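K.L.:
The sequence isn't on hand, but the structure is:
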């Protein structure tokens, strides 16, 4: 009897050890299969972008009032694929309850995250997807589409939550979200925001870094019969070219004493890390051995870092002493 009990315990232990990893994997499965946004305002698509990347799911822009036959057929095919969970971004003014009812009739499990205004929607999404907070938060103007998309790209690339705010003052919902996320650093993107936004964030006790390059985009006004899927595709294509260029030049502006290492090029990061390992000051002649780069390459990189006012060089004998002049923020 005792042997049987011991055998049963061992079997249960083996089964539990096999099923625990499976359960953990299931918990990591994306909660949603599809994100729905309105098709007549690009901002909701922009806000959804980082979270779609996080989940590995597509974004489907739809008519805010009702689903047209083509979209219905598309959604029905998704349901046949086994997709079951849909996230609607925006309140009932953004995507109507009629659209939600149609999704339910198809058989989807539907969840809606949205606020009365776009800043509130962005805040709710950030808190929903980052319930345990975040080390870095990205903030952009809710009315500057170019800067918002640049911020979304940053958030997507580095896995940071995206928040929007009014241009002239920090929105209450944004301030509350920042406090709940409790980041080490708040990155502001775009030149359109007032300095009061930055001052308010800093008054809450958070460090900021501002990428102030102005990023402009003209969003077409809706016309009768406009194919919004094509409009959004065209705008996103143009932004795919414009945003990287804008961010490249934005990286050349250094208005703060603390600089996130992400805004440096890969080679610059390697050199900066090598300098940091030596306590922030190093002989230039030692950098080739520390980094694996040639002397001419090191010389070019140091010159670029000097232009960005990140390092200074002082001639000592036959070599230069390279010293960091700003604090580099590195996230583990």
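P.N.:
On my side now, so go ahead. All values derive from a computational prediction rather than experimental measurement.
K.L.:
okay, CA-based contacts and neighbour counts for the rest of this
P.N.:
Fine.
K.L.:
and residue 208, what does it touch?
P.N.:
Remark: with contacts taken as Cα atoms under 8 Å, 6 or more residues apart in numbering, residue 208 is in contact with 185, 186, 187, 188, 198, 201, 202.
K.L.:
Equivalent analysis for residue 202, please.
P.N.:
Neighbouring residues of residue 202 by Cα under 8 Å, 6+ apart: residue 208.
K.L.:
so what's residue 109 closest to, chain neighbours aside?
P.N.:
residue 85 (4.8 Å; Cα to Cα, 6 or more residues apart in numbering).
K.L.:
isn't that neighbour right up against residue 36?
P.N.:
No: in this structure, residue 85 is not within contact of residue 36 by Cα atoms under 8 Å, at 10.8 Å.
K.L.:
More neighbours: these two, which one.
P.N.:
Applying other Cα atoms under 10 Å to residue 85 and residue 36 shows that residue 36 carries more neighbours, namely 24 against 17.
K.L.:
any idea how far residue 44 is from residue 316?
P.N.:
Noted for residue 44: a distance of 56 Å to residue 316, by Cα to Cα, to the nearest Å.
K.L.:
again, but for residue 128
P.N.:
55 Å.
K.L.:
burial count for residue 80?
P.N.:
9.
K.L.:
That one and residue 106, how far apart?
P.N.:
Taking Cα to Cα as the measure, residue 80 falls 10 Å from residue 106.
K.L.:
now residue 230
P.N.:
25 Å.
K.L.:
who has more neighbours, the two?
P.N.:
In this view residue 230 and residue 106 are compared by other Cα under 10 Å, and residue 106 has more residues nearby, 14 against 10.
K.L.:
That one: what's it in contact with?
P.N.:
75, 76, 79.
K.L.:
Quick check: the first one vs residue 112, distance?
P.N.:
In this view, residue 75 and residue 112 are 17 Å apart by Cα to Cα.
K.L.:
Please say which of these two ends up with more neighbours.
P.N.:
residue 75 (19 against 16).
K.L.:
coming back round to it: so for residue 44 and residue 316, which sits in the more crowded spot?
P.N.:
residue 44 (21 against 9).
K.L.:
isn't that one right up against residue 89?
P.N.:
Yes: using Cα under 8 Å, residue 44 makes contact with residue 89 at a distance of 7.0 Å.
K.L.:
Need the residues touching each of these two.
P.N.:
Both residue 44 and residue 89 are contacted by residue 37, under the criterion Cα under 8 Å, 6+ apart.
K.L.:
Please give the element, helix or strand, for residue 328.
P.N.:
Here residue 328, judged by DSSP states H and E, is contained in strand 327-329.
K.L.:
do the same with residue 320
P.N.:
Short version, using DSSP H and E: residue 320 is in strand 319-324.
K.L.:
Buried residues, that strand. List them.
P.N.:
321, 322, 323, 324 (16 or more other Cα atoms under 10 Å).
K.L.:
Let me know whether the last one touches residue 282 as I believe.
P.N.:
The reference is to residue 324. No: Residue 324 lies out of contact with residue 282 (Cα under 8 Å); the separation is 9.2 Å.
K.L.:
for comparison:
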């Protein structure tokens, strides 16, 4: 359809969610663009923007551009860095040349739209502590839970407010980062997928009104639901074919009467899109199938994190 763009910002990996009749985009590393079109420092690890929909609920394009807007405070990050995440700068860069890459892997999960239009959503983000070569110092790290609230009383360009619910919601090397890999809401229940460094993808569920209460979660283990969170390496947790291994998007398709995952295979750098479907959140999921190959870019990495591009 077109290019999603804010000409004043250079952004990496933006995911989207429908909030208040508009589309909210949450993006990873962002730089400002000066008047000559050159990217400028510093790096801001997360920012956000709005785009509009037309009366038919379709993207409101200007030519082939889908224009982003919003009042970003470029002196801080959309998902706030914490004191133990080298938050003396907006990149999370540490003095030992490491970095806390607080990058969302999935879009905010909307759990409630109130009568006055206030929208509540949540995002789980892995607290990746990475080296200069992007390798993880803690592959199965802590995951934080953030609350995102949009109020209709805020100005048109105002972005939702974000608060940290729990920096250690899923503890390091103990549980899968449920929600960070994606999820959806169905019949008042949030279904949340988590992927560990071993490739295991597990599933948790929780009533939408109890997202912040860990004791309300149930976990799919050995073909059934249990209130006891499985350990990171527990057997019977992995759900076969629930993805092709890389980043993607989960949603429910009414025409197909199926749950759907669309995304990429593993750490691919090609624009190959795969799909798998299931009648239930826990499966059985079909064998992931490649359904589309896009044109690769001409940069060092032709394509990556397809869910967010």
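P.N.:
That came in fine, so what should we check first? These numbers were taken from a predicted model, which means no experiment stands behind them.
K.L.:
quick one: TM-score?
P.N.:
Once superposed, chain against chain, the TM-score is 0.28 (TM-score structural alignment, normalised by the length of the second structure); 154 aligned residues with a Cα RMSD of 6.9 Å.
K.L.:
Is residue 40 of the second structure in contact with residue 11, as I believe?
P.N.:
No: with contact defined as Cα under 8 Å, residue 40 of the second structure does not reach residue 11; the gap is 11.7 Å.
K.L.:
neighbour count winner among these two?
P.N.:
Set residue 40 of the second structure next to residue 11 and count neighbours by other Cα under 10 Å: residue 11 wins out with 22 against 13.
K.L.:
How about the more buried one: what's its closest non-neighbour residue?
P.N.:
Leaving out its chain neighbours, residue 11 of the second structure is closest to residue 30 (Cα to Cα, 6+ apart), at 4.5 Å.
K.L.:
Show me the helices in the stretch 1-150 of the first structure, by range?
P.N.:
2-28, 42-55, 69-80, 97-106, 118-129, 145-158 (DSSP state H, counting those that start in this stretch).
K.L.:
got it, and the stretch 151-300 of the first structure?
P.N.:
Here the stretch 151-300 of the first structure has its helices, by DSSP H, counting those that start in this stretch, at 172-181, 195-203, 228-250, 266-277, 287-291, 295-307.
K.L.:
Using a markdown table, please lay out the ones you listed together with distance to residue 5 of the first structure.
P.N.:
Output for the helices of the stretch 151-300 of the first structure, formatted as a markdown table (distance: least, Cα to Cα, whole Å):
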| stretch | distance to residue 5 of the first structure |
| --- | --- |
| helix 172-181 | 49 |
| helix 195-203 | 61 |
| helix 228-250 | 64 |
| helix 266-277 | 58 |
| helix 287-291 | 61 |
| helix 295-307 | 69 |
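K.L.:
Compare these and report which one is nearest to residue 152 of the first structure.
P.N.:
Checking the helices of the stretch 151-300 of the first structure against residue 152 of the first structure by Cα to Cα gives helix 228-250 as the closest, at 10.4 Å.
K.L.:
Could you pull out the buried residues of the closest one?
P.N.:
Neighbour-count burial for helix 228-250 of the first structure flags 228, 231, 232, 236, 239, 242, 243, 246, 247, 250 (criterion: 16+ other Cα under 10 Å).
K.L.:
From residue 59 of the first structure, how far out is the third one?
P.N.:
Summarising the geometry, the distance separating residue 232 of the first structure from residue 59 of the first structure, computed by Cα to Cα, is 12 Å.
K.L.:
cool, and residue 164 of the first structure?
P.N.:
19 Å.
K.L.:
Have a look at those two and say which one is more surrounded.
P.N.:
When neighbours are counted by other Cα under 10 Å, residue 164 comes out ahead of the other of residue 164 of the first structure and residue 59, with 27 against 19.
K.L.:
In contact with the more buried one, which residues are there?
P.N.:
Residues near residue 164 of the first structure by Cα under 8 Å, 6+ apart: 118, 119, 122, 123, 139, 140, 141, 142, 148, 174.
K.L.:
I'd like to know how many residues surround residue 258 of the second structure.
P.N.:
Residue 258 of the second structure sits with 17 neighbouring residues when counted by other Cα under 10 Å.
K.L.:
Thought residue 250 was touching it, still the case?
P.N.:
No: Residue 258 of the second structure is beyond contact range of residue 250, at 10.7 Å (criterion: Cα under 8 Å).
K.L.:
ok, the closest residue to residue 210 of the first structure other than its chain neighbours - contacts?
P.N.:
Nearest non-adjacent residue to residue 210 of the first structure, counting by Cα to Cα, 6+ apart: residue 188, 4.6 Å away. For residue 188 of the first structure, the contacting residues are 138, 139, 140, 198, 208, 209, 210, 211, 212, by Cα under 8 Å, 6+ apart.
K.L.:
one more time with 6 Å
P.N.:
Applying Cα atoms under 6 Å, 6 or more residues apart in numbering, we find residue 188 of the first structure in contact with 138, 139, 140, 210.
K.L.:
mind listing what the last one touches?
P.N.:
Meaning residue 210 of the first structure. Per Cα under 6 Å, 6+ apart, neighbours of residue 210 of the first structure: 187, 188, 189.
K.L.:
Next, the contact list for the first one, please.
P.N.:
Okay, so that is residue 187 of the first structure. Listed by Cα under 6 Å, 6+ apart, the contact partners of residue 187 of the first structure are 138, 208, 209, 210.
K.L.:
so how far is residue 122 of the first structure from the last one?
P.N.:
Using Cα to Cα, one gets 19 Å for the distance from residue 210 of the first structure to residue 122 of the first structure.
K.L.:
which other helices and strands contact the helix or strand encompassing residue 292 of the second structure?
P.N.:
If you go by DSSP H and E, residue 292 of the second structure is part of strand 289-293. Counting contacts by 3 or more Cα pairs under 6 Å, 6 or more residues apart in numbering; DSSP states H and E, strand 289-293 of the second structure packs against strand 272-278.
K.L.:
if we take the contacts of residue 106 of the first structure, which one ends up nearest to residue 152 of the first structure?
P.N.:
The closest of these, once distances to residue 152 of the first structure are taken by Cα to Cα, is residue 75, at 26.0 Å.
K.L.:
circling back: from the contacts of residue 164 of the first structure, pick the one nearest residue 54 of the first structure.
P.N.:
residue 122 (15.2 Å).
K.L.:
neighbours of the closest residue to that closest one other than its chain neighbours, just the number please.
P.N.:
Closest residue to residue 122 of the first structure apart from its sequence neighbours, by Cα to Cα, 6+ apart: residue 163 at 5.3 Å. Taking other Cα under 10 Å as the criterion, the count of residues near residue 163 of the first structure is 33.
K.L.:
again with residue 30 of the second structure
P.N.:
Residues lying near residue 30 of the second structure (other Cα under 10 Å) number 25.
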